[in-house]
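J.: sequence and predicted structure are below.
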Amino acid sequence: MSTFYIVATPIGNLNDFSPRAVEVLKSVDYIACEDTRTSGKLLKAFDISKPTFSFHLHNEHHKVEHLLNILRGGQVVALISDAGMPGISDPGFLAVRAAKQEGFTVTVIPGPDAATTALVASGLPCDKYAFEGFLPPKKGRQKRLTQLAEEDRTLVFYESPHRILKLLKEINEYFGGERIVAVARELTKKFEEVVRGSAEEVLQNFEDRDSIKGEIAVVVAGKSYSE
């Protein structure tokens, strides 16, 4: 029976790529990539030369059957995302479900993850937390924010640089300016930073910047949290 590997990739620092992950990618027959160009750079850096094909959010439904056909043919496939663990705000769920339904072995190779890295770096409670990923861009966004404002668990969001100010303003509006927030930017990279403080203070910090770049995770304290 063929094996379908889910392989975590570095979220920034290439030294975080595990020897096991490299070994697995060198052993498979095909590698499914969120972006073949981005993954091509990573694979080249570790001297991994395997056939690749695209597997991203916009073609996931269409490519699942292609992936299954490879497995049905007795060959081994690995899925990687641009950064972090496939399936966490990245494509992968449909493929894993389909592979399991057909009885193929699914093996996860753990590794870096921006959500838990930001959570630990935030200095906020980690015993109970909720990962929200990217909020809906429009429909349902206000309703979701209203619901989350009552959540007692620590919350973790992903956000893009050009929308981070919008999210921070919404946190101030729906959660209150005194709610503790930590914005983790460029994790594991050269310019890594974690800006922590009240929602009002963190918003002011980013509003005062000429530009905002890099991958961003936002961690928000639960409603009942107090320092």
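T.: Sure thing, it's come through. Numbering: from 1, shown residues only.
J.: contacts and neighbour counts: CA atoms only from here.
T.: OK.
J.: look up how far residue 114 lies from residue 189.
T.: The gap separating residue 189 from residue 114 is 12 Å, by C-alpha to C-alpha, to the nearest Å.
J.: so between those two, which is more surrounded?
T.: Each of residue 189 and residue 114 has its neighbours counted (other C-alpha atoms under 10 Å); residue 114 has more, 24 against 13.
J.: ok, now which ones touch the more buried one?
T.: Counting by C-alpha atoms under 8 Å, 6 or more residues apart in numbering, residue 114 makes contact with 11, 84, 187, 217.
J.: equivalent analysis for residue 167, please.
T.: Applying C-alpha under 8 Å, 6+ apart, we find residue 167 in contact with residue 159.
J.: got another one to weigh against that:
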Amino acid sequence: MLYIVPTPIGNREDLTFRSLRILKEVDLILVENYKFSKKLLNFYNVKTPIKTYHIFNEHKIINSILKKIKKGKKIALISNSGTPSISDPGFLLIRSCIKATIPIECLPGATALIPALVISGLPIHEFTFIGFLSKKKKRKKQLQNLSKENRTIVLYESPHRLLRTLNDLKIFFGLETNIVICKEISKIFQKTLRGKIQEIISHYQNSKKILGEYILIIDNNY
């Protein structure tokens, strides 16, 4: 069995009782970052062996992981925060397990996407989730297509690319488009900012430092 186990995106109290039990019961935990996850697991007193699994080694170790599971081992996959496979490693392993008829269970738990949508106050009966925008040539085409959407759009963004993305949104969506930015969901410095794109840009242009993890929710309902 492969277990997909969400871990807290900020507040460590957000790990579920079930997730904690599974992490203690499995034979091995695959982690995105060894040092970070070791510290996190020590906080919960989880002594299960861990092995690094990330985008730079997943192709090399997938077969060995499948062999372990086929021999009866129970393995859990966690990322640095949130639910694995959502803008984090996991997709290739899940697809390989399906192909090998290995059972998979994804536990419900923390993800930044849903809390940000709910507190945005924007229509969420339908929405489009993109994760991170493309950084290269596909970016322009991607933004052109998104501007034609009639649903709320959700993006993830890092602090050092936030202003670039906001300026791109201004070009493709227009100055009067309403957006909501959620920063550091569930963490000490959690903050939600609402306004027109130009107002949001001005706010961050006047900020001394742009830090944290950001979720952008775009009101494209028309």
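T.: Here it is on my side, so go on. No experiment lies behind these values; they were computed from the predicted model shown.
J.: still on that earlier bit, in strands, which of the contacts of residue 114 of structure 1 fall?
T.: In strands, judged by DSSP state E, the following of the contacts of residue 114 of structure 1 are found: residue 217.
J.: count residues in the vicinity of the equivalent of residue 11 of structure 1 over in structure 2, would you?
T.: Alignment note (TM-score structural alignment): residue 11 of structure 1 maps to residue 9 of structure 2. Look at residue 9 of structure 2: counted by other C-alpha under 10 Å, it has 21 neighbours.
J.: same thing with the one 10 residues further on?
T.: As a burial measure, residue 19 of structure 2 scores 20 neighbours (other C-alpha under 10 Å).
J.: am I right that it falls within a helix?
T.: Yes - under DSSP: H, G, I helix; E, B strand; the rest coil, residue 19 of structure 2 sits within a helix.
J.: gap between it and residue 183 of structure 2?
T.: The gap separating residue 19 of structure 2 from residue 183 of structure 2 is 25 Å, by C-alpha to C-alpha.
J.: state the distance from the spatially closest residue to residue 26 of structure 1 that is not a sequence neighbour to residue 14 of structure 1.
T.: Leaving aside its sequence neighbours, residue 26 of structure 1 sits nearest to residue 48 (C-alpha to C-alpha, 6 or more residues apart in numbering; 5.6 Å). Computed as C-alpha to C-alpha, the residue 48 of structure 1 to residue 14 of structure 1 distance reads 14 Å.
J.: comparing those two, which residue is more hemmed in?
T.: A direct count of neighbours by other C-alpha under 10 Å for residue 48 of structure 1 and residue 14 places residue 48 higher, at 17 against 14.
J.: can you tell me the closest non-neighbouring residue to residue 62 of structure 2?
T.: Using C-alpha to C-alpha, 6+ apart, the closest residue to residue 62 of structure 2 is residue 93 (6.4 Å).
J.: ugh, wrong one, I meant residue 50 of structure 1
T.: Per C-alpha to C-alpha, 6+ apart, closest to residue 50 of structure 1 is residue 30, 6.0 Å.
J.: what lines up against the one you found once you look at structure 2?
T.: Matched by TM-score structural alignment, residue 30 of structure 1 corresponds to residue 28 in structure 2.
J.: residue boundaries of the helices in structure 2?
T.: 17-25, 34-43, 58-70, 91-99, 113-120, 138-147, 162-173, 197-205 (DSSP state H).
J.: which stretch among the ones you listed comes nearest residue 155 of structure 2?
T.: Closest approach to residue 155 of structure 2 among those (C-alpha to C-alpha): helix 113-120, 8.8 Å.
J.: for the closest one, buried residues please.
T.: Residues 113, 116, 117, 120 are the ones in helix 113-120 of structure 2 that count as buried (16 or more other C-alpha atoms under 10 Å).
J.: turn the residues you listed into TSV, including distance to residue 55 of structure 2.
T.: Below are those laid out as TSV (distance: C-alpha to C-alpha, whole Å):
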residue	distance to residue 55 of structure 2
113	21
116	26
117	27
120	31
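J.: if we can go back for a sec, top of the contacts of residue 114 of structure 1 by number of neighbours, please.
T.: residue 217 (25 neighbours).
J.: so that one makes contact with residue 184?
T.: Yes - using C-alpha atoms under 8 Å, residue 217 of structure 1 is in contact with residue 184, at 5.2 Å.
J.: which neighbours do those two share?
T.: By C-alpha under 8 Å, 6+ apart, the residues touching both residue 217 of structure 1 and residue 184 are residue 118.
J.: state whether residue 139 of structure 2 and residue 133 are indeed in contact, as I suppose.
T.: Yes - at 6.5 Å, residue 139 of structure 2 and residue 133 qualify as touching, with contact defined as C-alpha under 8 Å.
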